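Dropping a prediction and its sequence here:
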Amino acid sequence: MPHPTHRRWIGALLLAGTAAACTPGDASPRPAAAPATPTPSMDAPSTPAPSSSTAVTVGPAPASPGTGSCPVTRPAESPSEPPPALREWLRSEGADSQGWFGGGDLWALPATARHGYPDGRGKWSLKIPWWRGHDEPLRIRAVSLKTGKTVDGHAPRGYAAPGFQAGGVDLPHLGCWRITGELGPTRVRFVVDVVPAETTPN
């Protein structure tokens, strides 16, 4: 069973995405506080990494920086359906598989990974929900498609697998970024146009 705070964390991300999408264009946005990352559940067993895995690469090929408009990845571009274990976990959370993007044992929810939260140090914190099919370290990297700047992300250890995995990256600026997650030989890439997270006007 997923840790109880996972549902609240994902719910906060979804709510933030909905609020930003529904905010009128002439409203004065105010930066929102980033939702707290849940503490990993240590009492649930994890599925160890398989002794051999087939390499899976999903998502757009790397593009040269400054090539024009931001080619945001759409979930419909995923070449495969989420695996049964992910769909079962989503059902336990009262959610469906709409919006998930990935392949093999690694999936992400790009729609909630487009809101940057100011960290007070001049950077923007991007929260990215992931799902891992087996227990192996998740590596995250972001590349700006405007400047070419590369930033390594973070994925705290201790989350049971198969299951939810928190992750994120602290970006030096907003705009168009290609996010890459790697779990063993599996690589998932997607492009997001990061904008400031907004609160609902009073």
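Nice, thanks for sending it over.

C-alpha only now, for contacts and for neighbours.
Will do.

Go ahead and flag the most central residue of this protein.
Centroid check for the chain by Cα atoms, centre = their mean gives Ile128 as the closest residue, at 2.5 Å.

That one: which element?
Using DSSP states H and E, Ile128 falls within strand 124-132.

Now do the helix or strand that comes right after that strand and strand 124-132, the angle between them.
Where DSSP H and E defines the elements, the next helix or strand beyond strand 124-132 is strand 138-144. Using axes from the mean of the first three to the mean of the last three Cα atoms, to 10 degrees, one finds that strand 138-144 and strand 124-132 are set 140 degrees apart in direction.

so what does strand 138-144 touch, helix or strand wise?
strand 150-152, strand 163-171, strand 175-183 (3 or more Cα pairs under 8 Å, 6 or more residues apart in numbering; DSSP states H and E).

another one to put next to it:
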Amino acid sequence: MKHVLLCLAIAALAGCDSAAPVAQPAPSPTRSAIAPPSMSPIDGLSGCPVTQPVPAGPEVPAGALFGQSSAFGNADLWVGALGPAGVFTLEPDPLHGMGTKLGWYRIATGKLQIVGRRLDGPAPALISHVPDGYGETGFQSSGVNFPSEGCWEVTGTVGSARLTFITLVKRP
């Protein structure tokens, strides 16, 4: 666990400051041995069908993913630390929007790309930061900046593998 936290800290210092919007990738088929996400509207969340986090599956070694107990994934890709009930409560930053760090675990081989769009109203696209230096598989740190509050669909892609989750982003 200390190693994972150290990796996140190093990534934050080394690679997360060179942000550039990531182009929307072409749709890719999803290979998954796991059931579709558990998504349901939660009272008070503006009808946003938030993806409910679950503990990471057997594809993810114990301690290999920050936020492993509140994760979401499939046979190829997992994301951790989705927040309580899949909701991010974030302080806004006038320069960068509402940002958070996400840890990913890649079973599929390749470079992680992250895109996102707001589902419940107009907003610029999510801006993602995926630093180099994590190899082709295993743990990958990232940063995401949501330009506004709202219901957001976030998709991580590694090669032909794809993972999509829905989260509500709100202020404290």
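Perfect, I can see it now. Here the structure is a predicted model, which means the values were calculated and not measured.

Any idea what the TM-score is?
Superposed pair, TM-score by TM-score structural alignment, normalised by the length of structure 2: 0.65. Supporting alignment: 146 aligned residues with a Cα RMSD of 3.7 Å.

Against Pro110 of structure 1, how distant is the nearest residue to Ala113 of structure 1 once chain neighbours are set aside?
Closest residue in space to Ala113 of structure 1, ignoring its immediate chain neighbours: Ile128 at 5.1 Å, by Cα to Cα, 6 or more residues apart in numbering. Distance check for Ile128 of structure 1 against Pro110 of structure 1: by Cα to Cα, to the nearest Å, it reads 7 Å.

Could you do Pro84 of structure 1 as well?
Distance from Pro84 of structure 1 to Pro110 of structure 1, by Cα to Cα: 20 Å.

Show me what Arg178 of structure 1 aligns to in structure 2.
Using TM-score structural alignment, the partner of Arg178 of structure 1 in structure 2 is Glu153.

Contact partners for the spatially closest residue to that match that is not a sequence neighbour?
Of all residues not flanking Glu153 of structure 2 in the chain, Ile166 sits nearest, at 4.5 Å (Cα to Cα, 6+ apart). By Cα atoms under 8 Å, 6 or more residues apart in numbering, Ile166 of structure 2 lies in contact with 48-51, 86, 151-154.

thinking again about what came up before, so for Gly11 of structure 1, which of the helices and strands packed on strand 138-144 of structure 1 sits nearest?
For those, proximity to Gly11 of structure 1 was assessed by Cα to Cα; strand 163-171 is nearest, at 13.1 Å.

Mean per-residue distance, the strand ranked longest in structure 1 versus structure 2.
Looking across structure 1 with DSSP state E, the single longest strand is strand 186-196. Its matched residues in structure 2 lie on average 1.3 Å from strand 186-196 of structure 1 after superposition (mean Cα distance after the TM-score superposition for structure 1).

so how far is that strand from its chain's centroid?
Computed by Cα atoms, centre = their mean, to the nearest Å, the chain-centroid distance of strand 186-196 of structure 1 equals 7 Å.
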